[in-house]
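> Give me a 3D structure for the following:
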Amino acid sequence: MRRFSILFFAVFFSTAVHAASPSDASIEELLNSMHAEKIMDLMLPAIDKSMHQSMAMATEGKTLSAKQQQILDASTAKMMALMKDEMSWDKMHPMYVQIYRESFTQEEIDGLVAFYKSPAGVAYINKMPAVMQKTMGLMQTRMAEMIPKMKAAIQQAVEDVQNSK
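Next up is the predicted model:
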């Protein structure tokens, strides 16, 4: 029985050690290796561009008066300022640390740090802004194609509800 207890505790503790939560220092090293702050900063111009395109799509190509355009531009600027503030690294950083701590083991964080410091990882980091920009562009195209279909489906649903009385 004693051997079984020793074996049980050895397995239990080795598993617990093996699946240890990562340290904040290792998460910081990973975020630095990933250039997470820089990537967040690079996303904001893409979001700004997307927001302007969305506003243009919302007006459906109608010509706006100078005053209407000014109001639209001011609204877009306010939303972008809010987004920049809410998605600032200072506000997002603690969330990233928490998510990585809850999602990865120390061993996994160590492996990710090794990857992001490798030539393949460095290439991945360097090419991600272009990948994200291309993705956003293609998504805008898809959204432009999808919005009229969504509007038609919504309109049909409203008509169906009205006709069901």
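> going forward, measure contacts between C-alpha atoms and count neighbours the same way
OK.
> What is the distance between stretch 128-138 and the centre of its chain?
13 Å (CA atoms, centre = their mean, to the nearest Å).
> next one: stretch 15-29
Put simply, stretch 15-29 sits 23 Å off its chain's centre (CA atoms, centre = their mean).
> same thing with stretch 108-120?
20 Å.
> now swap in stretch 74-84 and tell me
Worked out by CA atoms, centre = their mean, stretch 74-84 lies 18 Å from the chain centre.
> Now show me the structure for the sequence below, then we'll compare the two:
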Amino acid sequence: MFRTRILVFLVALCAIPTLAVAEKTTPAAPPTDEKITLSIELMRVMNFDQTMRTMQSQMRGMMEQQFESFAKCPSAQPVMREYSGALTDQIMGNLMDESLKVDVAAIYADVFTVEELRGIVDFYHSPIGRKMVERMPELMEKSMLITQDRVKAMVPELESLSERYASRIREAAKTCEQDSDATESSTEE
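Next up, the predicted model:
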């Protein structure tokens, strides 16, 4: 049950939109240097680094709150807080890596044309665009709270769903192990 709740929490966390990226239906041309440069500028004017730090702080708070329900015993609460902090640090340590910025910039460069990137950068340099960036942490926090509340309400259903599939998954995994063992023994002969 503990693993189910962590999984549910992490799924909800991943569902929270942190970056708005438009969807294209046709394959894009490989990004050019200009597109990458514009994409990096877009991330800069959107305060990507600050957004990630805010997300880390909010995630830590959400995880501590989520884990409080697991630690009914007062002596377990400090351990749960430490665990939620370590878990948050691990997740965010990977997400705050510079390579993520490169990957996200490549996505923007892939999805948007040079003209679109210029227009979006111009928007974020405008007064209303700067206002949007300024208010984004508040929007994210409120979105996260709504998502968290909805996921909490779904926990019993998700646990039931997990329980219904757990034995089938275990049985399927055993079949895979048996198939793997059979393959290994036939290659050894």
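> and the longest helix seen in structure 1, what other elements does it pack with?
Taking DSSP state H as the criterion, structure 1 has its longest helix at helix 119-163. Where contact means 3 or more CA pairs under 8 Å, 6 or more residues apart in numbering; DSSP states H and E, helix 119-163 of structure 1 is packed against helix 36-58, helix 106-117.
> Identify whichever of those helices lies nearest to Thr135 of structure 1.
In terms of CA to CA, the element of these nearest to Thr135 of structure 1 is helix 36-58, at 10.2 Å.
> Show me the contact partners of the helix or strand just after that closest one.
Following helix 36-58 of structure 1 in sequence order, the next helix or strand is helix 66-86 (DSSP states H and E). Outside of helix 66-86 of structure 1, the residues within contact range by CA atoms under 8 Å, 6 or more residues apart in numbering are 44, 48, 51-52, 55, 92.
> Stretch 103-115 of structure 1 too?
Stretch 103-115 of structure 1 is contacted from outside by 18-23, 26-27, 29-30, 33-34, 121, using CA under 8 Å, 6+ apart.
> And for stretch 47-56 of structure 1?
For stretch 47-56 of structure 1, using CA under 8 Å, 6+ apart, the contacting residues are 72, 76, 80, 136, 140.
> on that earlier part again, would you reformat the helices and strands packed on helix 119-163 of structure 1 as TSV and include distance to Phe8 of structure 1 and mean neighbour count?
Putting these into TSV (distance: least, CA to CA, whole Å; neighbours: other CA atoms under 10 Å) gives the following:
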stretch	distance to Phe8 of structure 1	mean neighbour count
helix 36-58	41	15
helix 106-117	23	17
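> Could you provide these in TSV, with additional columns for distance to Ala153 of structure 1?
As requested, these are exported to TSV (distance: least, CA to CA, whole Å):
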stretch	distance to Ala153 of structure 1
helix 36-58	17
helix 106-117	44
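> Any idea which of those gets closest to Ser14 of structure 1?
Nearest of these (CA to CA): helix 106-117, 13.1 Å.
> what span of structure 2 lines up against that closest one?
Helix 106-117 of structure 1 corresponds to residues 114-125 of structure 2 when matched by TM-score structural alignment.
> distance from that stretch to structure 1 after superposition?
With mean CA distance after the TM-score superposition for structure 1, stretch 114-125 of structure 2 departs from structure 1 by a mean of 0.8 Å once superposed.
> Select, out of the helices and strands packed on helix 119-163 of structure 1, the one closest to Ser5 of structure 1.
Comparing those by CA to CA, helix 106-117 comes nearest, at 26.9 Å.
> And Thr54 of structure 2? What does it align with in structure 1?
Aligned partner of Thr54 of structure 2 by TM-score structural alignment: Leu42.
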